[in-house]
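> only geometry, no sequence info:
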């Protein structure tokens, strides 16, 4: 047996023929001698001293070489196994239909379910996953993804990843649960899983015929012999392609070692993007790679997480990886090497960190209630080695998902354990706290929205950006003459502008709003009682700004104005002449606008429309509260509640409007109600769930001190900005003047889509399909729908109604939530100072007005590429914004909890009277033996995790008393409660 194994080893690790012969001969002679005299052989082995060469310590394998060695060894083993050289005792017992019987034994059925336990992979995969652990996402009508889940058809082979578990499966179908559409997958272990769209990273369509998939059924347990047979057939297909993937994977291994050097960015501090297809074509010499090759390359890039990071969300739509900067990769390798070599440099850094942390903690404790401030840190300074560790820790808290192994995890855990100053799980929030205590970050630093990599162009976007100037210049003689710093030399639509004279234009917005994009006018039609023209006047930055200007590229990259709790970043930088509506009030000058006019009949139908450049003069700036007072709808508690008290000193003195203005407001509001009722008649259904918003209450306190510019200039940051914690309800924010303005902005978007549709001009439209649920469930929701179209969000969960994600498309698809029919479409145009898509639509409209017979300024091909990029970017920006606001909310709650004196003057401490509502199915964590689920804290307006739930559970949507268990800020802000 030993000789046989020796031969096998020689086959896996081939050497020279002479040494192999010697090795075999020596072993054979030793075996024969032992057989002749076994007693003597044992005595010799016991008495013989060990050879000196085995006492020598083998040379260490370089850390970066361990991966190479492992790949080669494993690859050789797999290759040899695939050639069927393995010994007989490795084989299964020969029997008829042996493979089918083995596969049947792993498929759960009603008969064997009591003894087939969930696999270890399934338990880890469905442990409290990242989409829940952030507690930032409750599914609803505005969950923003590409909306492509329906494109994963049954019979598709998929790779799914979560919580560092990777498996293969075939899609059997989908069902609605927890307010989400989930795919039912038959995985390679024989189990049936219900997984999320974000878990699917790679697809091979039409892998299994639909007839076989239909016979498999959607049940978690195989119901009968027919389902069993179909599932076994699918498993054979899965295991067949897995073998091909394994073989291809190890053939590619030597090439994969070189990929980073082939594609790494020239700038050692820059990130770069690459697609799976680009790498695969490099391997095949430019030929179109097979799907197996693509998947093998994809797996290599995923596995090499030190060098490549998958761009999420929506990786499946883009297949884009970030290539890590060379300097950052060197930092990872250096710190990992210091850890594995047990260098004392890590211990020295930890000792120095303890001294610094003790000092900064004492400073903050004394000044916790003071305004935000900074002062230099005295004491030990960081040398070069210390700075490497700090940079490593800073980089470790960047955005990442558990679809790849975290290259920072091992060394970060070692540092934090050696430090031994913080309790709880070692995660990014603990590292963030350490960086704060070291004087590297400030208490108000927000990593969620501070990661520049999340704001970069996608690969598709880079192509779009690079071709922007070329596309528009080829379609416009005026633009051909402009350089990157040139504005329009004249107003290209000056001869088309309609002068609205002294018609009042009401610009209505919140207190403190800076980018005033739009205003309203109303015009009666004497010969048609009950019908009116509504004019939505929109700011006109494109009167000066051409699409060829340098700032357009940066605006395209940013996509939208970014509003942070502490400050904001406008879409467009200050440019003379590019201003919001009302900037020329008091000068007597007219202001340019792009006006979207639509005629509303007495039934609430839009029966005509007109889009034209315009000039407006009689601009009146109003606040929502002012108009609500004029309408008799004002209530200070209608919109916001302040569970922790409200320290804002803003006073409110209503504006005394003229009788004509009051009449106009009443007319506008009545018309808005017509439009709203018309949309409700088409089946529109809104959900209502409170949400938190954190506001700076002292804007005059100046900019918050930033993070220190370098590690050699560390600062002790003390105090905190003055904030107000507000909770709003969507229903209240869609009432009164806010509802009126929103209704007309929606109508302007509808007529813009009609304009593009009627002229066959490509435009990006926001679309949403009908909710998924039974007709009985939809009837129940409509029965409890209030007069404004709202229903409590928990009711949709109880009735298992799922809102499909919104998506973007060039075709005029409908938007069910807004009551917009198929064929009309919804194209946003009313915020060109805040949204790049609106700016793009303005250029497209003006070009069509000036050149009605010419081709569109932006071609179908270019707009399609932009739509793909925007579809990826928009949900990322929205999610970042939600996480940013949740992170600030949790910082506020954490300070309140840690400093009871903040509740002085408050009648009821909100944290002592919390309730929680269950918002999802219960999950059992078999590792720790507890149940948990997604929940919501209505008093605080934030989602949460309900931990340690009783096995019998609680009803969905029913509030029960709760107590905060833990709070975690950082990149994955989360709050856990117990009941």
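Okay, I see it. Treat the numbers as computed from the prediction; the structure is a model and nothing was measured. Numbers count the residues shown, from 1 in each chain.

> can we go C-alpha only for contacts and neighbour counts from here?
Fine.

> Please name every helix or strand in contact with the strand ranked longest in the chain.
Counting by DSSP state E, the longest strand found in the chain is strand 165-177. Counting contacts by 3 or more Cα pairs under 8 Å, 6 or more residues apart in numbering; DSSP states H and E, strand 165-177 packs against helix 120-125, strand 157-162, strand 180-187, helix 210-216, helix 225-256.

> between the ones you listed, which one is nearest to residue 834?
strand 180-187 (30.6 Å; Cα to Cα).

> Tell me which helix or strand comes right after the closest one.
On the C-terminal side of strand 180-187, the closest following helix or strand by DSSP states H and E is strand 192-195.

> What helices and strands are in contact with that next one?
strand 180-187.

> Next, the angle from the strand it packs on to helix 225-256.
90 degrees (axes from the mean of the first three to the mean of the last three Cα atoms, to 10 degrees).

> From residue 531, how far off is residue 183?
Using Cα to Cα, to the nearest Å, residue 183 is found at 49 Å from residue 531.

> who's more crowded, the two?
residue 183 (27 against 21; other Cα atoms under 10 Å).

> what distance separates stretch 246-260 from the centre of its chain?
Its chain's C-alpha centre and that of stretch 246-260 lie 30 Å apart, by Cα atoms, centre = their mean, to the nearest Å.

> Presented hereafter is structure B, for comparison with structure A:
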């Protein structure tokens, strides 16, 4: 507590000095509002809905645009100004800069922006001061004085924060202890501090921009960062995680020990000095190492250093821990320059972490391990209350359904009674009231379509544990009703909603997790493995499987969807095949580069150690799923490919296209890696006795594999069918949309697509598309069906084919089943459109965070492999393609492994380089813990 008081006292002193300086300036300028009381600040009113700054309503307004007020973080310091953005044709990329106080232009990354007010310079009062600015006419700089306006707003917000500081100091205790919150947003904190929370029977008073920014300033103060941690969504959602009281207490305790030279620090250092000495001598088997025990105070210090390692590389917000690390480690005399990398090395040398520990898992705003205990309790409860659900005895259910169908005097199923109740009470038949109650009988048993022994193909990688989609096709006889040659395509999807109601405790846990997280070391599943791998997976175990089937009747050759059906189904004749073996049967004429490119991708593999000593264990056999003597199977697979290509061609006619830069994939052995203790360390661990993981890096084969392209196309078909069903039934769903480029760029880009897209493969060359990538928006989820531009889909698309690993797909299944079972059109959907708006925002941001975590984890293991090669003196020279030149080199992508990095080069060596040129470069530095890859130019090719 003493440490916190000192820190807050210093912070208050700095704020007071800043405020007094501002008051003196205002008084000297004889501003009419200048008073000695800090309450003189008149906040700017909010001219538009605050949702434009934060919240799910701002889904389409996430981009930082010219004219925005922004706070940019450089070296942990806040800089305020007006944002500028323009496209540099020579470098082939968008450039970000900000006009700051004194009209200084600061160049920075867009990711350095942590707060924004949209269109600030275009507000009437600001236009009156500096004049009008048209970024289209003058894209490089706003009018003179714009930076000063931003600085004045920031200064006024700082004074407003100071005047309410007593109330701000109540935020942590109020939200953590009284309101039981683990995450807060800027608007909800601002409403609390400024007394604008919703009162009973009334509406909350509107917030002002100054109140919002004053709140952001408080939450990002150095002192506040010990209690509040900005999430990666801080710019989009204004989110801050509350550190646990235990972490806050730990931090304050250790800092207090530092300030008072507590003897517990010396006792800890005496132990770890012995451990470091043993580690560096390679003597970790002696009694000296194994006899050391960590006390409670030792564990507190270790946790402090762990947090330093996790947060030390944060380049936007300063770590509250890093300042104290030198004071702890310098007395050891074991390290030179002490930085965040030193924290990692220290924990490795004292037996807390192995040298290959991936810190990204704990850096993420999402805890992958949360909910594990709750999941185990829920599974045990299901086993106790409804063990038959995990056994999935479908044959018994099918016999019951047949018996009920044959007895015309008997009600067909319990579901009909529930459906009748829904007519009277407008209840959705999929909804159960108790959060622990699962379906005792599947609500859709009475309407399931039995696909008999029609062959159904599930094609995946042998490493995939969750087989959640399969498909089949059947020709349609030409009749008076179907005179056009056509084929039915059936996409069969695993059916977890046959067991789980939408508000069951396991469903709510899945909603919190949103999706399975796939990291190189292991997968953190959305649903329990007892369900995903055993009960519900579409594996070939000789048992029939319940599915949701999305069927489309496709016009032969034309590829248009003529008719569709959505049905709960049963499939019996499952064939589980592997991608690589199916590729040997299919045609390669629709794959860019053909079989030669496929072979190049498959052979683009690098491992460390170079000679593997362990064999990777897969969920299924890597070979033997396809017999080349089985001509019937081969013909069936070729027919599947032809039908998929018809649908692809139909999308290409609508402007669909694709391109691939390539990306690295990491495979570790053993898999999954053993867990590393995250707390409760009682003694050091000798990780030299553990199996160091083998690392293999290869190129993603998604666009160099006919089977993967075929499967992806069938998933697109299913998504279109689901969207058609939802629109026909006015059913709220979460659509995947991609807006076309802005009108001013659209004709040129679409003209380029028509000219450059390969009509066979649908692919564009990287050289052609890279200059236009900044103008192509990413896909977003929304309750409105707006089409997907680059996929050539204008009638709607939503994901429904992976409910074992994506919550949005489960949600779609509940919605669709509710509509299928409800004869009353006024029956309330399981999820209303209104409830989906905030859900869409949560899903989007969690997907974004998980995507960043997965990408950074891949980069960690890639960096670890490259670092091992550097340490072993092995060559680290690669060929690559230039993505865009930079001031002192260029960004490059490795053609062998798909990783991207910045290459340093002399100006004369690269003055002629252009986007897409081939180069040779050498990786000369790799820091896995950052993760970071450094490289130097060798030559142009």
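Ah, there it is. The structure presented is a predicted model; accordingly, all values stated were derived computationally and were not measured.

> Format the helices and strands packed on strand 165-177 of structure 1 as CSV; extra columns: distance to residue 404 of structure 1.
Below are those laid out as CSV (distance: least, Cα to Cα, whole Å):
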stretch, distance to residue 404 of structure 1
helix 120-125, 13
strand 157-162, 8
strand 180-187, 19
helix 210-216, 30
helix 225-256, 16
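
> For residue 148 of structure 1, which of the ones you listed is the nearest?
Across those, closest to residue 148 of structure 1 is strand 180-187 (Cα to Cα), at 11.4 Å.

> what ranges do the strands span in the stretch 701-850 of structure 2?
Here the stretch 701-850 of structure 2 has its strands, by DSSP state E, counting those that start in this stretch, at 735-737, 780-782.

> Which residue is the nearest non-sequential neighbour of residue 227 of structure 2?
Spatial nearest neighbour of residue 227 of structure 2, excluding adjacent residues (Cα to Cα, 6 or more residues apart in numbering): residue 243 at 5.2 Å.

> For that neighbour, what is the corresponding residue in structure 1?
Aligned against structure 1 by TM-score structural alignment, residue 243 of structure 2 finds its counterpart in residue 324.

> Surely its match is in contact with residue 305?
No - counting by Cα atoms under 8 Å, residue 324 of structure 1 sits too far from residue 305 to count as a contact (9.1 Å).

> Which residue of these two possesses the greater neighbour count?
The neighbour comparison of residue 324 of structure 1 against residue 305 (other Cα under 10 Å) goes to residue 324, with 23 against 20.

> Show the contacting residues for that one.
If you count contacts by Cα atoms under 8 Å, 6 or more residues apart in numbering, residue 324 of structure 1 has them with 264, 270-272, 306-309.

> Repeat that for residue 476 of structure 1.
residue 857.

> For residue 762 of structure 1, see how far away it is.
17 Å.

> again, but for residue 383 of structure 1
Distance, residue 383 of structure 1 to residue 762 of structure 1, using Cα to Cα: 58 Å.

> So between these two, which is more surrounded?
Taking other Cα under 10 Å, residue 383 of structure 1 and residue 762 do not tie; residue 762 has more neighbours (24 against 11).

> which one in structure 2 is aligned with that one?
Residue 762 of structure 1 maps onto residue 732 in structure 2, by TM-score structural alignment.

> hang on, the earlier thing: can you give me the buried ones in the longest strand of structure 1?
165-166, 168-174, 176-177 (16 or more other Cα atoms under 10 Å).

> got it, and stretch 162-170 of structure 2?
Those would be 162-164, 168, for stretch 162-170 of structure 2 by 16+ other Cα under 10 Å.

> Can you tell me what residue 444 of structure 2 aligns to in structure 1?
Per TM-score structural alignment, residue 444 of structure 2 is aligned with residue 493.

> my read: that match touches residue 615, true?
No - under the criterion of Cα under 8 Å, residue 493 of structure 1 makes no contact with residue 615, lying 11.3 Å away.

> Compare the two and say which is more crowded by neighbours.
residue 615 (20 against 15).

> Distance of that one relative to residue 533 of structure 1?
17 Å.

> Same check on residue 163 of structure 1?
Going from residue 163 of structure 1 to residue 533 of structure 1 by Cα to Cα gives 56 Å.

> cool, and residue 10 of structure 1?
Between residue 10 of structure 1 and residue 533 of structure 1 the computed distance is 88 Å (Cα to Cα).

> ditto for residue 843 of structure 1
24 Å.

> next one: residue 665 of structure 1
14 Å.

> quick one: what's aligned to residue 867 of structure 2 in structure 1?
When structure 1 is aligned by TM-score structural alignment, residue 867 of structure 2 is paired with residue 894.

> Which helix or strand contains that match?
Element membership for residue 894 of structure 1, per DSSP H and E: helix 860-898.

> Which positions in that helix come out as buried?
Per 16+ other Cα under 10 Å, helix 860-898 of structure 1 contains these buried residues: 862-877, 879-894, 896-897.

> do the same with stretch 333-352 of structure 1
Neighbour counts over stretch 333-352 of structure 1 (16+ other Cα under 10 Å) mark 333-337, 339, 346, 349-350, 352 as buried.

> Can you flag which of these belong to helices?
In this view, the buried residues of stretch 333-352 of structure 1 that belong to helices under DSSP state H are 333-337, 339, 346, 349-350, 352.
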